[in-house]
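Undergrad: below are the sequence and a predicted model for it; my questions follow.
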Amino acid sequence: MATSQIARLLSRKSHVLPGQLHVTEMFFEVPENYAQPEAGILKLFGRRVRKHERPIVPLSDSDLTDQEKLPYLVYLEGGPGFGNREPQNHALTQVALRRGYQMLFLDYRGTGLSTPIHADSVRARGDAQQQAKYLKLFRASNIVRDIEAVRLCLLGDMDAHKQAWSIFGQSFGGFVALTYLSKHPSSLREAFLTGGLAPVKRTAEEVYTATFKKLMERNAAYYQKYPDDVSTVRCLAEYIHASPGSAIPLPGGGQLTVQLFLTLGIAFGAHGGLDLVHSLVLRLATDLDQVGHFTPASLAAFESRIPFDAHPIYAILHEAIYNTKRTGAPASNWAAHRVGKTLPPFAWLADPVAVLGGNPASKEPLYFSGEMIYPFHFDGAAGPELARMRDAAELLAATEAWDEDLYDEEQLARNEVPVYAASYVDDLFVDFELARETARLVRGIKVHETNGWYHDAVRSRSDEVFAALFRLRDDCID
């Protein structure tokens, strides 16, 4: 691993926001490739948040210095490929401030306001081989290097015992946290994970074999709750297939195909997700009943649920988050597609026409897919940006030799950093049994397990999640 480097702080501007939030917007500069720092730079954007104080007696210089020394809690967003929400819209902000932290929301490389990934920036790298090589730089290993570089920039001048910070990883952010624990444990004071116990020992194919089982359960629950949608969903699929070219243009430039329509089940992993899908199905069906076609507003509502064209890292590197050199496994090779099309409820992955029309199985419910990414996402259906990066995506899917391991099982086994995790029995995206397997690898971890929350509980059940995690940290076990 390359020697840790210090990020360069380029700028910072502070503002006071409602809720007694003192927010400092910061831009940093880091190497594009830590193994070749002279090759280019990337910019990272972050927001530091402290409680805004208005005391009767003005704060002294020493008081202000003390504020600078408040312990950091760094939020690691899920994804991959998504930037952070504004701090005032994040439930963790006020909880952290009340507990004496200052927060740092750092957009990963390629996301949010950090140097973005888009088709033009990728294609500017050269041919598909060069594009794929560039995209490999946006995996968790370099995300951790970036966070560590920013830590050295912000805390490197402090006393040694104050240079460590805390991290809080949601979903893919938990994967990043485990990589951080593997690579730089001495930089961490504590780690919180929600729905983020990565399947460290498993290949992409093994992961999807497990998550498709949970997906079938959620589809069954959906149709049990909304039995009339069995016929409604099928009617919508028939209408889409009967359209010219078997597709309907979307406002953002994509194409609503039967296959893309049936990826709406990604919502099933969240609280209220069954109801959200039903509402969209109802809206599309109402369009057909009232005006005979899907309206622009309804198509825009659909498109908002499939946002990968605007967040291409999610689609391009989704299966790559499971690829490590350690496994010695073959390339992911579109593992979700390979696993899914062998399952009868997802036969539409192999041939959407076969499950429509007069087929004997045409009375069976059409099952929705989840968070999986498939080759057809890059055929233009999910949007023009992804279509322009298809060749690079194909090369990444075929990659067998990844540069480095994301996790160090030996380091995790001797871990001394306090780790507190929330793990969900009915998690659609991070299989519970595989999460348990990972928890057994991390020395000293404390895990709150529940069948009462889904994957997005950090947003939908935030008060309960934070209370459970901080109980793990603050209480004792007799």
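TA: That came in fine, so what should we check first?
Undergrad: use CA for all of it now, contacts and neighbours both
TA: Noted.
Undergrad: quick check: buried residues in stretch 26-42?
TA: 26-34, 42 (16 or more other C-alpha atoms under 10 Å).
Undergrad: adding another structure so you can compare the two:
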Amino acid sequence: MTTSRQHGTVLTDHTFTVPLDHDRPDGEQIEVYAREVRAAGEAGRDLPWLLFLGGGPGSPAPRPTGGGWLPRALRDYRVLLLDQRGTGRSTPVDRRLLSRISDPDAQARYLSHFRADAIVRDAEVIRRALIGDRPWSVLGQSFGGLCTVTYLSFAPEGLAEAFITGGLPGVRATADEVYRALYPRVVAKNAEHFGRFPGDAGQMRAVVRYLRDHQVVLPGGRPLTVEAFQSLGNLLGGSDGSRTLHFLLEDPFTGGTEPSDAFLSEVDRELAGIAGGPLYSLLHEATYAQGEGATNWSAHRIRAEFPAFDAGVAFDSGAPVLFTGEMIYPWMFDDDPALRPFGKAAELIAGRTAWPALYDLDRLRANTVPVAAAIYYDDMYLDCDLSIATARVIRGLRPWITNEYQHNALRTSNGVVLDHLIGLLRDTP
């Protein structure tokens, strides 16, 4: 266990050994890493613990570089930043897995143990190791909010209170229902963006025209197809994403008639940032799967119900060519060199017909854990209506429904969002 000091905090490294499959505790083991963060001036106090479950799936916990929500949390808590299994300094899921597990069926079985249900069981192992039978608080952002609702479903005895930001899932919704709700929200985000930056519609068409007529390969080795370029719309769900996309589109052909190297490098960087590690793409739809029935590339199938996203039809008719959102498509496993080796496993995961339950509706209806949740009215990643329906299911949940913030407000509001949720549970204004 290593301890260091930086930015007015005391940081302590923790590593825990947990079963890959918690139902087979004597089977294969993996490591899970977590970083304890305490305010330097509070290091001697026995503050309550706050477990942070971050976004994803497949993203490590944020590194404590200063700012964001962490300073507000450290006023009241000792924070534990968990690198969820498969991410960060935990036993990784990356290309090295393929050298150890070459059979796609075995890969898919292995990857099935990296959803919210396993993450919650990891958290319970960690809680008992650190504080025994005492419950702790949890803060779940985005996918971490989905994990928090799973926590409330299956291990509420481990929780003293829960805060959720942009992460209340549709606990009754199938993957198809989720995407039917999200595609119209992506359409609305496109309209907002092109209304804010009217010239971007023409720039988008110019890029699409070029990509239709030419084969373009990005510096990282993936082809830049029209569909890949459309997927940059995932940026539109963040508070600064529209501006980022605008400046990306500002002059794609600087100094010539073909896309500039600077433009292609920036596109490559943004696409790599959207995908993150392979877990994000491999398990994204599986985060919505429970019970019988395969997701079967839900986002790809449901997209056909929204012809406005057909770039060819839009281009030929003179309509705006729309960006897509946080959707994973099968072609990504053909085009992206980092994902291509996982293609067969991805097909098996998409075709898997039975998944363990992620939520216990009866337990949620009988919930006794204090819960406060920020629901962002214009959220592009989690449908507001599905979140509100879930808020009505979880007994005692105190919702804060706001159109003042976007999905990433926990990070960008400098503690305001977390402070508001803490106030809701403390009955303070």
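TA: Good, I have the coordinates. All values derive from a computational prediction rather than experimental measurement.
Undergrad: can you get me a residue count around the equivalent of residue 64 of structure 2 over in structure 1?
TA: In structure 1, the residue matched to residue 64 of structure 2 (TM-score structural alignment) is residue 87. Using other C-alpha atoms under 10 Å, residue 87 of structure 1 has 19 neighbouring residues.
Undergrad: how near is the residue nearest to residue 87 of structure 1 when sequence neighbours are not counted to residue 48 of structure 1?
TA: Residue nearest to residue 87 of structure 1 in three dimensions, not counting chain neighbours: residue 93, with 6.2 Å by C-alpha to C-alpha, 6 or more residues apart in numbering. Going from residue 93 of structure 1 to residue 48 of structure 1 by C-alpha to C-alpha, to the nearest Å gives 10 Å.
Undergrad: overlap in contacts, these two.
TA: Applying C-alpha atoms under 8 Å, 6 or more residues apart in numbering, one finds that residue 93 of structure 1 and residue 48 are jointly contacted by residue 103.
Undergrad: now the strands for the stretch 301-429 of structure 2?
TA: Along the stretch 301-429 of structure 2, counting by DSSP state E, counting those that start in this stretch, strands occupy 354-355, 371-376, 398-402.
Undergrad: no no, the stretch 51-200 of structure 1
TA: Counting by DSSP E, counting those that start in this stretch, the stretch 51-200 of structure 1 has strands at residues 72-76, 102-106, 165-170, 188-194.
Undergrad: all helices for the stretch 251-400 of structure 2, in order.
TA: Assigned by DSSP state H, counting those that start in this stretch, the stretch 251-400 of structure 2 shows helices spanning 261-275, 278-283, 298-303, 311-317, 332-335, 343-351, 361-365, 384-393.
Undergrad: okay, buried residues for the shortest one please.
TA: This means helix 332-335 of structure 2. Within helix 332-335 of structure 2, the residues that count as buried by 16+ other C-alpha under 10 Å are 332-335.
Undergrad: mind putting these in JSON lines, distance to residue 10 of structure 2 included?
TA: Supplementary listing: the buried residues of helix 332-335 of structure 2 in JSON lines, determined by distance: C-alpha to C-alpha, whole Å:
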{"residue": "332", "distance to residue 10 of structure 2": "41"}
{"residue": "333", "distance to residue 10 of structure 2": "41"}
{"residue": "334", "distance to residue 10 of structure 2": "44"}
{"residue": "335", "distance to residue 10 of structure 2": "43"}
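Undergrad: wait, which of those residues is closest to residue 405 of structure 2?
TA: residue 332 (30.4 Å; C-alpha to C-alpha).
Undergrad: what's the burial count for the closest residue to that closest one other than its chain neighbours?
TA: Leaving aside its chain neighbours, residue 332 of structure 2 sits nearest to residue 339 (7.2 Å; criterion: C-alpha to C-alpha, 6+ apart). Counted by other C-alpha under 10 Å, the residues lying close to residue 339 of structure 2 total 20.
Undergrad: what's the match for residue 202 of structure 1 in structure 2?
TA: In structure 2, residue 202 of structure 1 lines up with residue 173, judged by TM-score structural alignment.
Undergrad: quick one on the thing from earlier: burial measure for the residue nearest to residue 87 of structure 1, as a count.
TA: Residue 93 of structure 1 has 23 neighbours, counted by other C-alpha under 10 Å.
Undergrad: next one: it from residue 168 of structure 1, what distance?
TA: As judged by C-alpha to C-alpha, residue 93 of structure 1 and residue 168 of structure 1 stand 11 Å apart.
Undergrad: go on, residue 328 of structure 1?
TA: From residue 328 of structure 1 across to residue 168 of structure 1, the span is 30 Å (C-alpha to C-alpha).
Undergrad: about what we covered before: among the helices of the stretch 251-400 of structure 2, which is the most enclosed?
TA: Most buried of these by mean neighbour count (mean count of other C-alpha atoms under 10 Å) is helix 278-283; its value is a mean of 23.
Undergrad: what's that one aligned against in structure 1?
TA: Here helix 278-283 of structure 2 aligns to structure 1 at residues 312-317, judged by TM-score structural alignment.
Undergrad: identify the residue of structure 2 aligned to residue 290 of structure 1.
TA: The equivalent of residue 290 of structure 1 in structure 2 is residue 255 (alignment by TM-score structural alignment).
Undergrad: find the nearest non-adjacent residue to residue 49 of structure 2, please.
TA: Leaving aside its sequence neighbours, residue 49 of structure 2 sits nearest to residue 78 (C-alpha to C-alpha, 6+ apart; 4.8 Å).
Undergrad: my bad, residue 366 of structure 2
TA: Spatial nearest neighbour of residue 366 of structure 2, chain neighbours left out: residue 395 (5.9 Å); criterion: C-alpha to C-alpha, 6+ apart.
Undergrad: what's the answer for residue 152 of structure 2, then?
TA: Using C-alpha to C-alpha, 6+ apart and skipping the chain neighbours, the partner closest in space to residue 152 of structure 2 is residue 364 (6.7 Å).
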